[in-house]
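S.K.: Quick one: sequence plus predicted model below, questions after.
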Amino acid sequence: MTTAPDSTRVAIVTGGSRGIGRRTAEHLAAGGYAVAIAYAGNQAEAESAVAAISEAGGRALSVRADVADEKAVEALFDAAEQAFGGVDVVVHAAGTMVLGPLADFDLDALDRMHRTNIRGTFVVNQQAARRLRPGGAVINFSTSVLGLNMPTYAAYAASKGAVEALTLILARELRGKDITVNAVAPGPTATALFLDGKDEETVARMAAQPPLERLGTPEDIAEVVAFLAGPGRWINGQVVRANGGIV
């Protein structure tokens, strides 16, 4: 890995070792970004993502970071700045999902999920607000489940409702800094997080929901993120529901 020139745009992608996060990191790198991939625990997957980007001619590094730990996130930004000269884009794709009916939901699981999804988003966005260069972008991740009100999703949807509120407010707090803040809310997308625990009938039923009659792919979402990170400068303080037309 070599240090990127000053003209190179630099992105941090949390949750970048697999799924939507990894595809987003690869997509941004293919577009000329230097990418810092933040991962929670699976070093092998993170190194695999870095290797794939490097083999394709891109620049990347991996940094282990608990997104809810302010010191770890500060160190993540430090690493990106030291390696690449600064940070322009933050894609906060890290998150966790636990499902279950509200009446029986384990409160320890609720606390763990909210620590990652709410506190983690707050901590990452706090560093982004302090350290992104002018012309930068923050892209958080919500979910299209918020508009569907599906049973067993109460705890998860509540955490992502907080992400949307934080996103819209931060966009307004950064007035005058030339930094956009948006959220992407994927619908059913063929990732390990989505497919885990679902039988074929459930997957087929959910794939049939959008008018396009298929599950989304990580590339579908990565394309939306890349647009918001770069050319989509006039989109700010919005939640983009990337779900194939589910209402």
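M.R.: Cool, the structure landed. Residues are numbered from 1 along each chain as shown.

S.K.: alpha carbons only for contacts and neighbour counts from here, please
M.R.: Will do.

S.K.: the strands in the chain, which residues?
M.R.: 10-14, 34-39, 59-64, 89-92, 137-141, 180-184, 239-240 (DSSP state E).

S.K.: which other helices and strands contact the fifth one?
M.R.: If you count contacts as 3 or more C-alpha pairs under 8 Å, 6 or more residues apart in numbering; DSSP states H and E, strand 137-141 packs onto strand 89-92, helix 120-131, helix 154-173, strand 180-184, helix 218-229.

S.K.: Using JSON lines, please lay out those together with distance to residue 113.
M.R.: What follows is these, written out as JSON lines (distance: least, C-alpha to C-alpha, whole Å):
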{"stretch": "strand 89-92", "distance to residue 113": "15"}
{"stretch": "helix 120-131", "distance to residue 113": "10"}
{"stretch": "helix 154-173", "distance to residue 113": "8"}
{"stretch": "strand 180-184", "distance to residue 113": "19"}
{"stretch": "helix 218-229", "distance to residue 113": "22"}
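
S.K.: Need the strands of the chain in JSON lines (columns: distance to residue 164 and mean neighbour count).
M.R.: Output for the strands of the chain, formatted as JSON lines (distance: least, C-alpha to C-alpha, whole Å; neighbours: other C-alpha atoms under 10 Å):
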{"stretch": "strand 10-14", "distance to residue 164": "17", "mean neighbour count": "28"}
{"stretch": "strand 34-39", "distance to residue 164": "22", "mean neighbour count": "28"}
{"stretch": "strand 59-64", "distance to residue 164": "25", "mean neighbour count": "24"}
{"stretch": "strand 89-92", "distance to residue 164": "12", "mean neighbour count": "28"}
{"stretch": "strand 137-141", "distance to residue 164": "8", "mean neighbour count": "26"}
{"stretch": "strand 180-184", "distance to residue 164": "7", "mean neighbour count": "28"}
{"stretch": "strand 239-240", "distance to residue 164": "7", "mean neighbour count": "20"}
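
S.K.: Throw those into a markdown table and include distance to residue 47, thanks.
M.R.: Listed next are the strands of the chain as a markdown table, based on distance: least, C-alpha to C-alpha, whole Å:
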| stretch | distance to residue 47 |
| --- | --- |
| strand 10-14 | 14 |
| strand 34-39 | 9 |
| strand 59-64 | 7 |
| strand 89-92 | 18 |
| strand 137-141 | 23 |
| strand 180-184 | 26 |
| strand 239-240 | 30 |
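
S.K.: Relative to residue 123, which of those strands is closest?
M.R.: strand 89-92 (10.5 Å; C-alpha to C-alpha).

S.K.: Can you name every helix or strand that the closest one contacts?
M.R.: Secondary structure elements in contact with strand 89-92, counted by 3+ C-alpha pairs under 8 Å, 6+ apart, are strand 10-14, helix 120-131, strand 137-141.

S.K.: ok, second structure coming up, stack it against the first:
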Amino acid sequence: MSGKPNPRVGLFVTCLVDAIRPQIGFAAIQLLEEAGCTVEVPQAQTCCGQPAFNSGDNRDTERLARQTIAAFEGFDHVVLPSGSCAATMVHGWPDLLAGDPDWAARAKAFAAKTHEITSFLVDVMGYAPQGRRLDASATYHDSCSGLRELGIAGQPRALLSHVEGLRMRGLEGNDVCCGFGGTFCVKYSAISNGIVTEKAEAVEKTGADLLLAGDLGCLMNMAGKLHRRGAKTRCFHTIEVLAGVASGPAIGEEG
């Protein structure tokens, strides 16, 4: 639980949310405010640098890290609707800037106050959504970075348990990669396609109406494959359901 009432939170929207699915960003603001936070979205933010970092471009990643750290330094917490971006900030940035005497301590301090949103809502704020209802069945995919690097597993499920009418179904291989992996899906497209095909088959076997996850990149990848297979499963970010805004177009259905 947060020891500070009305903590000041800086929301890092992420590139994909900003460009592809802004509704997730608005859902994040709604939930954070309901939890008692004062939320701001610094305009100086751009990218966490994960694509550059995964491709070995440390110089540009360091530049983006310094810019973001400076923009968010005055906040009590930094919150993201993405486990992969959060993991880059929490683990990647301190390692990259460890040898820089001017930025090493600042990177560590930044990492210590950075959270993926479902983890922040449960572990820091002790929040539970109230008055939410969604009459549907859903299954959940645990995205790799959030699960393995940040330990996010029980938190989203705990939050979803408060949504009346939502029936959760187990997903075989819920902790297995969807095949996206950022630049992995570009470098190794055939392998990526094989992985996401297996994931789609597992999702279809659940018979669930919805597929939920905490990373938009993973959701876009799985939604695309499910759509091409003619599956009826609709994909949403977990916080869209928690904010009660999962009644409109699903991911991949926009436009």
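M.R.: Ah, there it is. Because the structure is a prediction, the values reported are computed rather than measured.

S.K.: TM-score for this pair?
M.R.: The TM-score (TM-score structural alignment, normalised by the length of structure 1) is 0.37; 138 aligned residues with a C-alpha RMSD of 4.9 Å.

S.K.: hmm, back to that, would JSON lines of the helices and strands packed on strand 89-92 of structure 1 with distance to residue 182 of structure 1 be doable?
M.R.: Shown next, in JSON lines, are these (distance: least, C-alpha to C-alpha, whole Å):
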{"stretch": "strand 10-14", "distance to residue 182 of structure 1": "15"}
{"stretch": "helix 120-131", "distance to residue 182 of structure 1": "11"}
{"stretch": "strand 137-141", "distance to residue 182 of structure 1": "5"}
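
S.K.: so which of those comes closest to residue 34 of structure 1?
M.R.: strand 10-14 (4.8 Å).

S.K.: hey, where'd the strands end up in the stretch 101-250 of structure 2?
M.R.: For the stretch 101-250 of structure 2, strands defined by DSSP state E, counting those that start in this stretch occupy the ranges 114-116, 133-140, 164-169, 210-213, 234-237.

S.K.: What is the last one packed up against?
M.R.: If contacts are counted by 3+ C-alpha pairs under 8 Å, 6+ apart, strand 234-237 of structure 2 sits against strand 210-213, helix 216-228.

S.K.: so can I have TSV of the strands of the stretch 101-250 of structure 2 showing mean neighbour count and distance to residue 9 of structure 2?
M.R.: Shown next, in TSV, are those (neighbours: other C-alpha atoms under 10 Å; distance: least, C-alpha to C-alpha, whole Å):
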stretch	mean neighbour count	distance to residue 9 of structure 2
strand 114-116	24	10
strand 133-140	18	27
strand 164-169	16	28
strand 210-213	23	23
strand 234-237	25	21
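
S.K.: got the ones you listed as JSON lines, with distance to residue 50 of structure 2 columns?
M.R.: Formatted as JSON lines, these follow (distance: least, C-alpha to C-alpha, whole Å):
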{"stretch": "strand 114-116", "distance to residue 50 of structure 2": "15"}
{"stretch": "strand 133-140", "distance to residue 50 of structure 2": "24"}
{"stretch": "strand 164-169", "distance to residue 50 of structure 2": "31"}
{"stretch": "strand 210-213", "distance to residue 50 of structure 2": "19"}
{"stretch": "strand 234-237", "distance to residue 50 of structure 2": "20"}
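
S.K.: still on that earlier bit, which one of the helices and strands packed on strand 137-141 of structure 1 lies nearest to residue 81 of structure 1?
M.R.: Once these are compared by C-alpha to C-alpha, helix 120-131 is nearest, at 9.5 Å.

S.K.: May I see the buried residues of that closest one?
M.R.: Neighbour-count burial for helix 120-131 of structure 1, counted by 16 or more other C-alpha atoms under 10 Å, picks out 120, 121, 122, 123, 124, 125, 127, 128, 129, 131.

S.K.: who are the neighbours in contact with the spatially closest residue to residue 137 of structure 2 that is not a sequence neighbour?
M.R.: Leaving aside its chain neighbours, residue 137 of structure 2 sits nearest to residue 167 (4.5 Å; criterion: C-alpha to C-alpha, 6 or more residues apart in numbering). By C-alpha atoms under 8 Å, 6 or more residues apart in numbering, the contact list for residue 167 of structure 2 reads 135, 136, 137, 138.

S.K.: Kindly provide the distance from residue 167 of structure 2 to residue 79 of structure 2.
M.R.: Distance of residue 167 of structure 2 to residue 79 of structure 2, given as C-alpha to C-alpha, to the nearest Å: 28 Å.

S.K.: Out of the helices and strands packed on strand 89-92 of structure 1, which gets nearest to residue 223 of structure 1?
M.R.: Of all those, strand 137-141 comes closest under C-alpha to C-alpha, at 12.4 Å.

S.K.: between that closest one and helix 154-173, what angle do the directions make?
M.R.: 170 degrees (axes from the mean of the first three to the mean of the last three C-alpha atoms, to 10 degrees).

S.K.: Next, the angle strand 10-14 makes with strand 137-141 of structure 1.
M.R.: 20 degrees.

S.K.: which residues of the stretch 151-255 of structure 2 fall in helices?
M.R.: In order along the chain, the stretch 151-255 of structure 2 carries the following helices (DSSP state H, counting those that start in this stretch): 154-160, 184-187, 189-206, 216-228, 238-242.

S.K.: which other helices and strands contact the last one?
M.R.: The elements that helix 238-242 of structure 2 packs onto, with contact taken as 3+ C-alpha pairs under 8 Å, 6+ apart, are helix 22-34, helix 154-160.

S.K.: Would you mind finding the most buried of the ones you listed?
M.R.: Of all those, helix 22-34 has the most neighbours on average by mean count of other C-alpha atoms under 10 Å, namely a mean of 20.

S.K.: buried sites along the next helix or strand after that one?
M.R.: Next helix or strand after helix 22-34 of structure 2 toward the C-terminus (DSSP states H and E): strand 38-40. Neighbour-count burial for strand 38-40 of structure 2 flags 38, 39 (criterion: 16+ other C-alpha under 10 Å).

S.K.: which strands and helices sit next to the helix or strand that strand 38-40 of structure 2 is followed by?
M.R.: Downstream of strand 38-40 of structure 2, the next assigned helix or strand under DSSP H and E is helix 50-54. Secondary-structure packing of helix 50-54 of structure 2 (3+ C-alpha pairs under 8 Å, 6+ apart): helix 58-72.

S.K.: Confirm for me that residue 110 of structure 2 is in contact with residue 69.
M.R.: Yes: using C-alpha atoms under 8 Å, residue 110 of structure 2 is in contact with residue 69, at 6.5 Å.

S.K.: Perfect, I'm done here.
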